[in-house]
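Undergrad: Sequence and computational prediction follow.
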Amino acid sequence: MLIKDFVEKFDSQDQFSVLRNSYTQIDNAWKYKPDLSKLDGFKFNQVIISGLGGSAIGGELLVNFLRNELSVPVVVTRNYNLPPYANSKTLVIACSYSGNTEETISVFQNAIKRECPLIVLTTGGKIKSLADSSNVPVIILQDGFQPRFALGTSFFSLLKVFQTLKLASSQDNTVQSISSLWKTKSVEYTTENNTAYRIAESLIGFIPVIYSVSDFTNSVGYRLKCQFNENSKMHAFHNSFPEMNHNEIVGWENNPEGKLNPVVISILDKDYHPQIKKRFEIVLRNIIGKNWLIINLESEANEFKVRLLDLIYLCDWITFYAAILRGFDPSEIDFINKLKEKLSN
C-alpha cells in the first residue's frame, strides 16, 4: 500500500498532518511574548520543571539543548512532590498540556506552600484556574494536539521562558534554523519510501533497544523509547553510554532463543567525547553487532542544537510509521485512558 492508504486506514486523528505541520508549532510558540514581569527581581539558584509524559520531555530536551550554557542547575521531576531542597529561590515550572495532570497539580500546590516562584505552561484546565487564582504567570500552549504530538509548542515555549528570564542566551537564529529544517524534512518524510518509513519497516518483528549518551542525547533516546510505546504500541528499552558499559553490556552475553528479538538503535553525534565514540565502536561492532541488527541515527546539521531537534523529528516519524505499518492507530492510548478513568473513580 501507499503511505496515504495506510494513513487513511489506521490514522484516525490524522497525526500524519500534525507531524507534517509541526514546524508551525515552533513558529507560533516563538512569536508568543510571555509576560513574566511578576518574576522581575527574582534571583533563582535552581530550576525544577514538573511534568509527566509528553509534558515532561520538553524539560529533558531543554537540559540537553542548553547543556553548555545553563548557569543554574535544571532538573525534571515526574512525581507528586517537589524535592526537599526546593525553596523560595527555586523556580518551579509546572508543565501540563491538558492542565489536569494530577501529579503536576500536586507539585504546583506544593510549590505554593513553599513559596517557590512559579510559572505554568498549559492549554487550560484545573492548573490554569489554580494559577490564575494564585496570581501565577501562565504560558498558554497551542491547543488541539495530544501532548506527545505537541512538542513544538511545549518545548519552544519552555525555551522562550528561559530566554525571557535570561537563563539562556538569545536562541532566535537557532530556532529559525530548526523550524526551517523541520519544514524541509516534512516534505522528505511524507514521500514514498523515505528514510523514516524504511527504518520503521526494518523494525517489524523486533524490539528496539536504544542507546544514547548521558547529558548529551539521552533526551532523544528516551523520547524515541516513549514514542515507540505510545505511537507504535511497542515495547522498547533505553539506556545511555557510558553507564550501560558498566552493567547492561553483560546482558548481551545471554539471550535465550525466542525470548528477545532485539534491534539496537544508536543515537550518534559528531561532538561526542572521543572515548564515547570509541566505546560505541567497540560495543556496537565487536560485541553487539556480531549477532544483532544495528541502526545508527545521526544528524548532519552543523549546530548541535539543530542536530538534536533534527533527530527528534526523525524519531517521531519513525514511530508514526512503525504504528501504521503494523496496523495500529498512532493516536490511541487505551491503557493510559483506562488507568486515568479508574484513578478518577
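TA: It's in.

Undergrad: contacts, neighbours, all on C-alpha from now
TA: Fine.

Undergrad: residues touching Ser266, list them.
TA: Residues in contact with Ser266, defined by CA atoms under 8 Å, 6 or more residues apart in numbering, are Ile210, Tyr211, Ser212, Ile294, Ile295, Asn296, Leu297.

Undergrad: Stretch 113-130: end-to-end distance?
TA: Using CA to CA, to the nearest Å, one end of stretch 113-130 lies 13 Å from the other.

Undergrad: and the comparison structure, right after this:
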Amino acid sequence: MTDLDDLTKIRALDKKNALDSIKQLPQQIDQAWSESFSIDFPQNYKDTRNIAICGMGGSTYGARIIKSLYDGAQITKMPIELVNNYWLPGYVNSETLVILSSYSGNTEETIACAKEAKEKGAKIIGITSGGQLAAFLKENNYPSYIFNPVHNPSAQPRIGVGYMVMGLIGMLARLGKIPVDAAEIEKIITFLDGESTTLGENAFAETNPAKKMAIKLKDKIPVIMVADFLEGAAYAIRNPFHETAKQFALYFAIPELNHHLLEGLSYPADLKKYLYFIFFLSDIYDKRNKKRMQLTIDVVKQNNIPIETISLHGYSLLFTLPCFMKLTQAKFLG
C-alpha cells in the first residue's frame, strides 16, 4: 500500500486529479447553489403532483440523497421516485415534474426517458454539464441547470457530487418543493473549508481520520451502515469505492437490514476475515433506529467482525450530510 503521507507517490497515482476535485467540494456546492437557485421556472412547474428523477450511477447521487433526506424524513408531501431505466413509470403525465439528471449529458437511459417525458407532456427540467441532454433541454426551452464544472478538474461525474447534489437541491428549493435555508448552505461551505486541514493530504496519517480508515480498509470489504436520512448518501459513497478505489463495497440501512443481514454472517466460514463494518451514528436518527443501530453493533461484534463507529455531529439533517460525505470521500482514495 502506498504511504499515504508520500504526496509525490499519491500525485503520480492520481492521474485524473481526483484529489483536487475532492478538495473543491465546497466550491462545487457554492457554485451549484448560487446558480441553480437563481433559475426562473414557469408558475405551472410549481403546481405538479409528483416527481420522477431520471438518472444512472453517479448522476443519481443528488436524487438519492434528496429522496432519503427530504422525502424519507417526511419533510416533503409530494412523492419522489427514482427512475434507473429506459422508461418512465406509467403514472407520469402533465402533472408530473420529470427531472433529467446526467452529468455528461449522454446517458442513454436518461435520454430515452427525456423523449418519453416529452411525449407524455410532463413538466421537464434537467441538470447536466452538456452533451445530448443539454441540447435536448435547450431545443425545447426547458428550464434547467446546465453547469460549467470548473471545480471538478478530474472530469469524473462521481467526484462532481457537489454539482449534482446541490444543483438539484437548489432547483427544488426554487420550485418550492423542499425547504432550504440559504444561511445553512453558507455554514456548510464554511465547515467543509475548515475540514480540509484535518482530512487533507497534508495531514499526517497518525492524526488524519480519513487516512487511518483507508489503511484499515486495505484488503477488506467495507460495509457501510447507516439509518434513515443517510441512506442516499451511503449509496453515493459506496459507488466510488467501486469506480475509483476499484474495491468491492456494500451499504445497508437500518431498519431494513435487521430483517435479513445479520442472519447471513455465518457462511462462508472465511467471510469474516474480509469484512469491515463502518457504523455512522447520528443524534438525529429516529430514536427507534438509534436503538437498532446499537443492537446491530453488538451482534456484529459478537460475530468477531471488525467494526468502526463514526459519530456525525451535524445539528440538522442537511448539515449532517456534508460531514458524512467529506470524511468518506477522503477515505476511498486511500
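TA: Thanks, I have the structure now. Since this is a predicted model, take the numbers as computed values, not measurements.

Undergrad: still on that earlier bit, may I see the contacts of Ser266 of the first structure arranged in TSV, with neighbour count and distance to Gln25 of the first structure as well?
TA: Below are the contacts of Ser266 of the first structure laid out as TSV (neighbours: other CA atoms under 10 Å; distance: CA to CA, whole Å):
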residue	neighbour count	distance to Gln25 of the first structure
Ile210	25	27
Tyr211	26	28
Ser212	25	26
Ile294	19	33
Ile295	15	29
Asn296	12	28
Leu297	15	24
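
Undergrad: Tell me where the stretch 101-250 of the first structure has helices.
TA: With helices called from DSSP state H, counting those that start in this stretch, the stretch 101-250 of the first structure shows them at 102-113, 125-133, 151-164, 172-188, 195-202, 218-230.

Undergrad: what about the corresponding residue of the second structure for Ser186 of the first structure, how many residues close to it?
TA: Alignment note: Ser186 of the first structure maps to Ser196 in the second structure; criterion TM-score structural alignment. Other residues within reach of Ser196 of the second structure, judged by other CA atoms under 10 Å, total 19.

Undergrad: I figured Ser196 of the second structure hits Lys23, correct?
TA: Yes: in this structure Ser196 of the second structure lies within contact range of Lys23 using CA atoms under 8 Å: 7.1 Å.

Undergrad: So which residues make contact with whichever strand or helix holds Thr24 of the first structure?
TA: Remark: Thr24 of the first structure resides in helix 22-31, with elements defined by DSSP states H and E. If you take CA under 8 Å, 6+ apart as the criterion, helix 22-31 of the first structure is touched by 141-142, 150, 152-154, 156-157, 160, 175, 179-180, 182-183.

Undergrad: ok, 10 Å please
TA: 16, 18-19, 139-142, 149-160, 171-172, 175-176, 178-186, 313 (CA atoms under 10 Å, 6 or more residues apart in numbering).

Undergrad: about what we covered before: so can I have CSV of the helices of the stretch 101-250 of the first structure showing distance to Thr90 of the first structure?
TA: CSV is the format used below for the helices of the stretch 101-250 of the first structure (distance: least, CA to CA, whole Å):
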stretch, distance to Thr90 of the first structure
helix 102-113, 9
helix 125-133, 17
helix 151-164, 14
helix 172-188, 26
helix 195-202, 41
helix 218-230, 23
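
Undergrad: Aligned counterpart of Tyr267 of the second structure in the first structure, please.
TA: Matched to the first structure by TM-score structural alignment, Tyr267 of the second structure sits across from Asn254.

Undergrad: meant to ask about Ala249 of the second structure, not that
TA: Using TM-score structural alignment, Ala249 of the second structure lines up with Ala236 in the first structure.

Undergrad: distance of its match from Val263 of the first structure?
TA: The value you get for Ala236 of the first structure to Val263 of the first structure, if CA to CA is used, is 10 Å.

Undergrad: where do the contact lists of the two overlap?
TA: Phe206, Ile207, Pro208, Val209, Ile210.

Undergrad: Columns distance to Val74 of the first structure on top of those, output as a markdown table?
TA: Below are those laid out as a markdown table (distance: CA to CA, whole Å):
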| residue | distance to Val74 of the first structure |
| --- | --- |
| Phe206 | 35 |
| Ile207 | 32 |
| Pro208 | 29 |
| Val209 | 27 |
| Ile210 | 24 |
